[in-house]
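> Predicted model follows, preceded by the sequence.
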Amino acid sequence: MIPYGKQDIDQADIDAVVDVLQSDFLTQGPKVPEFEASVARHVGVEHAVAVNSATSALHLACLALGLGQGDWLWTSPISFVASANCGLYCGASIDFVDIDPKTYNICPNALAEKLEVASRNGRLPKVLVVVHLCGQPCDMARVHELGERYGFRIIEDASHAIGGKYRGEFIGAGQFSDITVFSFHPVKIVTTAEGGMALTNDEDLASYMALLRSHGVTRDPNLMNQESDGPWYYQQVDLGFNYRMTDIQAALGISQMRRIDAFVARRHQLAKRYDSLLKELPVTLPWQHPDSYSGMHLYVVRLELQNITRTHSEVFEAMRAQGVGVNLHYIPIHTQPYYREMGFHEDDFPEAMRYYREAISLPMFQGLTYGQQDEVVRALTSALGVERG
């Protein structure tokens, strides 16, 4: 089976992890801050806070921005459920903004219209989580302008997008948002096995997220409300969590970051080859905004169902039967049973549903060979029932 995504581990990665296993630190040691500095330096941001998953990073980001009961968080319906769940963890209410039919990210026009109505009704969001689906960034300049006008804070869910750029700057630099979140899951561009990171240019936000990732416990005398009883002394000054990353994970991340530019370049090379090989098939190929350089985490095609005789499900199953591990990113969040109980309906976000009924994620990872890619194309051609000379 050719998987839709796969980690790329070399001997240097293995050696980096083994070095930590043979060191004095397995959990909280020097490698975590070194990894944070590596990512911050690469994207050009002031502060980075490493945690055990991107979901944890989203949760901490929401807490740092003061999201709580009585507030609203808006996000895209086409994302993994964590992009919305992070608001529920804080006691906030959730709503969604329909997607752009070309980028599959939050549509700026739909966002502007929804904000105008929400302003009249007194239900503006406190936080907007924009999702850079597949690695392509949202129209962040427009989103930021709307944030300034309506007073909401912005989190970039860039779980797909490390190594990508927007208007010539690396995603994560934070020029149009408060906090950016990366994921280091094995199918992502850079991996730490499990792991995530929150990045910001605001020192107070970074300090608060760092405090909350470790139980809300500190040894910093500047944060304590009384003098120390001795060198053993610590205080819990807030209700935090055990969201810490280990030195084992961080060592892998440091090693992986040395190859990030090559990883993303290879993905672009594969995407361009897909574009060429698939251009005659009845599928809509990914569109790339000229202001962006995608992280290229996913390569999603949309079936032109009006031009084929097979259903979405039939094409998907035929691909898997031929040994190609296609996937679908994502089932719209508002259609999940948990969210339906909140009152959402399928037709609330029609563009998201059109995308869902047509989308298939083809294999995309830096280790994908041209031979494997040719096999993917052959399998898709067969699954579509297309005759090719």
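Done, it's in.
> make it CA atoms for all contacts and neighbour counts henceforth
Noted.
> now the helices for the stretch 1-150 of the chain?
Remark: helices assigned in the stretch 1-150 of the chain by DSSP state H, counting those that start in this stretch are 11-21, 31-43, 54-64, 82-89, 108-121, 140-150.
> and here's the other structure:
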Amino acid sequence: MIPYGRQSLDQTDIDAVVEVLQSDWLTQGPTIERFEQAMAERCQADFAVAVCNATAALHIACLAAGLGPGDRLWTSPNTFLASANCGRYCGADVDFVDIDPLTWNLDAYALEARLEQAERDGTLPKVLVAVAFSGQSCDLRKIAELAVRYNFTVIEDASHAVGASYAGRPVGCGEFAAMTVFSFHPVKIITSAEGGMVLTNRPVLAERLQRLRSHGMTRDPQQMTEPSHGPWYYQQIELGFNYRITDLQAALGLSQLSKLDDFIGRRRELAARYDQLLAYLPLTLPSSQPEAESAWHLYVVRVQAERCNLSHRQVFEGLRSAGVGVNLHYIPVHLQPYYRDLGFAEGDFPEAERYYAEAISLPLYPLLSDEQQDYVVEQLRRLTE
């Protein structure tokens, strides 16, 4: 089976982890800070805070933004559950903005219309989670302008977009979002096995993120409520979590980061080959917005069922039967039973629902060979022509 995604590891990654295993620090050690500094430098950000996974990163980013009960978080329905669940973890209400029919990202113009209505109704969001679906940022320039006008915090969920760029700058630089979240899950651009990170340029946010990932504790005398009792002393000054990453994971992530350009280059080669090889099939291929250069975490096509002899499901199952491990990203979040119980229903976000009825994620990862990709294309041709 050719998977839709997988990690790309070599001996240098293994050696980096073994070196930490043989060191004095398995967790809360110096490799974590080295990983954070390297990622911040790569993204031209001032601060990076590594955590155990991207869901934890989204959670503490929302808390650092002051999200709580009575507040509202908005995001895209075309995303993984965590982009919405992070708001619920904070006790906030969650709502969605439909997707752009071309980029399949949150539609900035639909957002503008929703914000105008929400201002009249007194229901403006406190946080917007702008998802960089498949590795391509949303229209962040317009979203940032709306954030100033309507006073909400932008968190870019760039779990798919390590190594991507927007407006000529690295995703994570902080020009258009208060915080940016990355994922290092094995199928993502680089991996630390499990892991996540929040990048920001705001010292106050960074300080709180660091505290929240480790039980709300501090050893900084400037943050304490009384003088230190001695070198052993710490204080818990708010309710935090054990969201810490280990040095083992950080070592793997740091080693992977050194290969990021190669990984992105190969993903872009494969995406360009798909564009060429699939051009004449009854499929809708991914498109790009002018200012965004994708990291190509996913290559998603949409089946034009009216031009095929087979349905979307039949094409999907036919590919699986042929040994092509396709997937579907994503089931619209508002259609999940949990969110239906909160009042959402079919028809609420029609563009995301149309997308779901047609989308298939094809295999895309650096170790995918041209021959394997040709096989994927041949199976698609067989099923759709």
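Great, that's in hand. Only a predicted model underlies this, so the values are computations on that prediction, with no experimental measurement involved.
> And the TM-score between them?
Once superposed, chain against chain, the TM-score is 0.99 (TM-score structural alignment, normalised by the length of structure 2); 385 aligned residues with a Cα RMSD of 0.6 Å.
> picking up where we left off before, quick one: closest of the helices of the stretch 1-150 of structure 1 to Val315 of structure 1.
Minimum separation from Val315 of structure 1 across these (Cα to Cα) falls at helix 82-89, 28.0 Å.
> Give me the helices and strands touching that closest one, please.
Judged by 3 or more Cα pairs under 8 Å, 6 or more residues apart in numbering; DSSP states H and E, the packing partners of helix 82-89 of structure 1 are helix 54-64, strand 72-75, strand 93-96.
> check which helix or strand covers Glu269 of structure 2.
Element membership for Glu269 of structure 2 (DSSP states H and E) is helix 260-277.
> Give me the mean distance between that helix and structure 1.
Following the fit onto structure 1, the mean deviation recorded for helix 260-277 of structure 2 is 0.6 Å by mean Cα distance after the TM-score superposition for structure 1.
> Number of residues surrounding Glu341 of structure 1?
Residues contacting Glu341 of structure 1 under the criterion other Cα atoms under 10 Å number 11.
> about what we covered before: helices or strands next to the helix holding Glu269 of structure 2 in the packing?
Applying 3+ Cα pairs under 8 Å, 6+ apart, one finds that helix 260-277 of structure 2 contacts helix 370-384.
> switch to 10 Å and redo it
Here helix 260-277 of structure 2 touches strand 299-303, helix 370-384, going by 3 or more Cα pairs under 10 Å, 6 or more residues apart in numbering; DSSP states H and E.
> The helices of the stretch 1-150 of structure 1: which one's closest to Gly174 of structure 1?
Closest among these, using Cα to Cα: helix 31-43, at 9.1 Å.
> Show me what the closest one is packed up against.
With contacts defined as 3+ Cα pairs under 10 Å, 6+ apart, helix 31-43 of structure 1 has these neighbours: strand 47-51, strand 169-170, strand 196-200, helix 247-257.
> and that helix, how far from structure 2 on average?
Superposing on structure 2 places helix 31-43 of structure 1 at an average distance of 0.4 Å from its equivalents, by mean Cα distance after the TM-score superposition for structure 1.
> got a list of what Thr311 of structure 1 touches?
Thr311 of structure 1 makes contacts with Leu303, Leu305, Glu317, Arg357, Glu358, Leu384, as judged by Cα atoms under 10 Å, 6 or more residues apart in numbering.
> For those residues, pick the one with the most neighbours.
Neighbour counts for the contacts of Thr311 of structure 1 peak at Leu384, which has 25 neighbours (criterion: other Cα under 10 Å).
> contacting residues around that one?
Counting by Cα under 10 Å, 6+ apart, Leu384 of structure 1 makes contact with 281-283, 303-305, 307-312, 314-316, 318-319.
> Which of the residues you listed fall in helices?
Among the contacts of Leu384 of structure 1, DSSP state H puts His312, Glu314, Val315, Phe316, Ala318, Met319 in helices.
> wait, the first one sits on Gln306?
No: His312 of structure 1 is not in contact with Gln306 according to Cα atoms under 10 Å; the separation is 11.1 Å.
> tell me, how many neighbours does the nearest residue to Tyr339 of structure 1 once chain neighbours are set aside end up with?
Once flanking residues are discounted, Tyr339 of structure 1 sits nearest to Ile333: 7.2 Å by Cα to Cα, 6 or more residues apart in numbering. A count of nearby residues for Ile333 of structure 1, using other Cα under 10 Å, gives 25.
> Quick check: Ile333 of structure 1 touching Val97?
No: in this structure, Ile333 of structure 1 is not within contact of Val97 by Cα under 10 Å, at 11.4 Å.
> intersection of neighbour lists for the two?
Taking Cα under 10 Å, 6+ apart as the criterion, Ile333 of structure 1 and Val97 both touch Thr75, Ser76, Pro77, Ile78, Ala352.
> re the thing from before, can you list the helices and strands packed on helix 82-89 of structure 1 in JSON lines and add mean neighbour count?
Compiled in JSON lines, those are given as follows (neighbours: other Cα atoms under 10 Å):
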{"stretch": "helix 54-64", "mean neighbour count": "25"}
{"stretch": "strand 72-75", "mean neighbour count": "25"}
{"stretch": "strand 93-96", "mean neighbour count": "20"}
